[in-house]
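Asker: Need coordinates for the following:
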Amino acid sequence: MRMKAKGWLIAIAFCIGAWLIQNGSQHITPPTPSAAQALAAFSAGWHTEAAADPLPPSEPVRFRIPRLDVDAPVMGLGLAPDNSLVVPPAADPDLTGWYEDGTAPGAKGTAIVVGHVDNADGPAVLYHLGTLKKGHRIEVLRKDGRTAVFTVDAVEAYEIDDFPDQKVYGPADRAELRVITCGGRFDARTGYQGNVVAYAHLIGVRE
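Answerer: Take a look at the predicted model:
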């Protein structure tokens, strides 16, 4: 998979789905979030939790989604010569990455964490991202020893051509997080045709 940059980062634009291709499973796709998990949809009785004060910047070292049994190391990601975001090696399905020239998770602004949905061997670290629901927790252990705790505000799926750059990557006045992987329709020639994005904000810190 590949992420491009123009002004700000845009969607993961190339997700080949080699596992689906080699197994002839083009009609199997990763879980897709329901309409109830969209930013504009609010279930009765559900309220977003108050935001915690942002932390000073510190690089992340582990990324956790307890509901999905995700507990993964984090590597820093920069830009390639073509101005695309370098992504974690596909050979390591349990590795996540963060855009290290952007906002650190827990600091003020919009932090970006990405991970593969699959590789040639099968599902990868963020295969089940589309099953997250509002109010679920995401945790980021940072180099300063603090764990930034986020709550999920929404999970949405987008076609690549309709990816809402400003909505996903735009600046924030509080500590926010976007978690992105591939998803949506699958084409054996060009790979996944969309992305799944989880939106979250900081609600607490564990020392």
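Asker: From here on, just use CA atoms for contacts and neighbour counts.
Answerer: OK.
Asker: Tell me how far the most centrally placed residue in the chain lies from V197.
Answerer: The C-alpha lying nearest the average C-alpha coordinate of the chain belongs to V179 (CA atoms, centre = their mean; 1.6 Å). Using CA to CA, to the nearest Å, we find V179 at a distance of 6 Å from V197.
Asker: same deal with I10?
Answerer: 12 Å.
Asker: With L126 instead?
Answerer: L126 is 11 Å from V197, by CA to CA.
Asker: One more: K6?
Answerer: From K6 to V197 the distance is 19 Å (CA to CA).
Asker: between those two, who's got more neighbours?
Answerer: When K6 and V197 are compared on other CA atoms under 10 Å, the one with more neighbours turns out to be V197, at 24 against 9.
Asker: re the thing from before, what touches both of L126 and V197?
Answerer: In terms of CA atoms under 8 Å, 6 or more residues apart in numbering, L126 and V197 are both contacted by the residues T181.
Asker: what's the strand ranked longest in the chain packed up against?
Answerer: Criterion DSSP state E: the longest strand present in the chain is strand 191-206. Here strand 191-206 touches strand 147-159, strand 175-187, going by 3 or more CA pairs under 8 Å, 6 or more residues apart in numbering; DSSP states H and E.
Asker: out of those, which comes closest to G76?
Answerer: strand 175-187 (14.4 Å; CA to CA).
Asker: Now the second one, please; I'll put the structures next to each other:
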Amino acid sequence: MSPTDPPKTSPGEPAAPRRPRWGVLALVGLIGFGMVRQGLSGEADGPPQPGAATSVFPGDRPPDGPAPPPLPRSAPARVAIPSIEVSAPVMPLGLDKDGWIEAPPAGDADLAGWYADAPSPGESGTAVLVGHVDSAGGPAVFYGLGALEKGKTIRVTRQDGRTAVFEVYGIHVFDKRKFPARKIYGSTGHPELRVLTCGGDYSAGSGYAGNVVVFARMTGTT
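Answerer: The predicted model follows:
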């Protein structure tokens, strides 16, 4: 079965997540998540950026201590990153007719998206949240993502009422042309989270050259 084929299930059986097309997500999925910096009033310097990185990541270490047991699958409803004042609803995203990951609607700059063919936040494996960095009206939901620091907390409230709590252990900006997708999205054997938006150098003709990527591991649930 190709990654874009619909999953095959028995009548009444819930569809299983499809195999993620990580290379597609990395190279194409965030085009359009931030290409209008020239429209930002009072934000001429653009969004904050972490230090550049080209490989994964000798200086990054997940939180110490045993990881909590993974949660069953449940779609995320809301993401909160208190240190950068993010509190946003989350919608599921799939693939478009060409097989690329969809973006949240451009008209709602404060909406985040969850790639629904990957694990849900709190499940074993790597969950992926994405969102716009800016819009024609100004900064969008993940404008401040590049300012996030190691040790800070990301809370994802799920539709089952549980909240998965993640600790940030890495944040980098990667050139889209050299994006190490498998290293970023591959399973570590623990419930992990990646949060992405556009970043890096900006060109009015082609938008942002890179993606800001936050790495976080689940440390608790409520």
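Asker: Break down structure 2 into its strands, ranges please.
Answerer: Taking DSSP E to define them, one finds strands in structure 2 at 76-81, 86-93, 112-115, 125-130, 134-135, 138-139, 153-158, 163-175, 191-203, 207-221.
Asker: Where does the fifth one end up in structure 1?
Answerer: Per TM-score structural alignment, the counterpart of strand 134-135 of structure 2 in structure 1 is residues 118-119.
Asker: same question, the first one
Answerer: On structure 1, the counterpart of strand 76-81 of structure 2 by TM-score structural alignment is residues 60-65.
Asker: How about residues contacting that stretch?
Answerer: 70-75, 96, 98, 104-105, 137-143.
Asker: could you redo the last one with a cut-off of 7 Å?
Answerer: Stretch 60-65 of structure 1 is touched from outside by 70-74, 105, 137-143, with contacts defined as CA atoms under 7 Å, 6 or more residues apart in numbering.
Asker: Would you tell me which one of those residues comes nearest to R174 of structure 1?
Answerer: Nearest to R174 of structure 1 among these, with distances taken as CA to CA, is P105, at 11.0 Å.
Asker: Please say which position in structure 2 the closest one maps to.
Answerer: Using TM-score structural alignment, P105 of structure 1 pairs with P121 in structure 2.
Asker: Just give me the neighbour total for the closest residue to R206 of structure 1 other than its chain neighbours.
Answerer: Nearest residue to R206 of structure 1 in three dimensions, chain neighbours excluded: T147, at 5.0 Å (CA to CA, 6 or more residues apart in numbering). Neighbours of T147 of structure 1 under the rule other CA under 10 Å: 22.
Asker: any idea what T147 of structure 1 aligns with in structure 2?
Answerer: Aligned partner of T147 of structure 1 by TM-score structural alignment: T163.
Asker: Kindly report the same for R174 of structure 1.
Answerer: In structure 2, R174 of structure 1 lands on H190 (TM-score structural alignment).
Asker: How much space separates the spatially closest residue to the match of P105 of structure 1 that is not a sequence neighbour from R182 of structure 2?
Answerer: Once flanking residues are discounted, P121 of structure 2 sits nearest to A127: 5.2 Å by CA to CA, 6+ apart. According to CA to CA, A127 of structure 2 stands 13 Å off from R182 of structure 2.
Asker: When the two are compared, which one has more neighbours?
Answerer: Counted by other CA under 10 Å, A127 of structure 2 and R182 do not tie: A127 has more neighbours, with 25 against 12.
Asker: Roughly how far does the more buried one sit from L93 of structure 2?
Answerer: A127 of structure 2 is 12 Å from L93 of structure 2, by CA to CA.
Asker: Over to P63 of structure 2?
Answerer: Counting by CA to CA, the gap from P63 of structure 2 to L93 of structure 2 is 29 Å.
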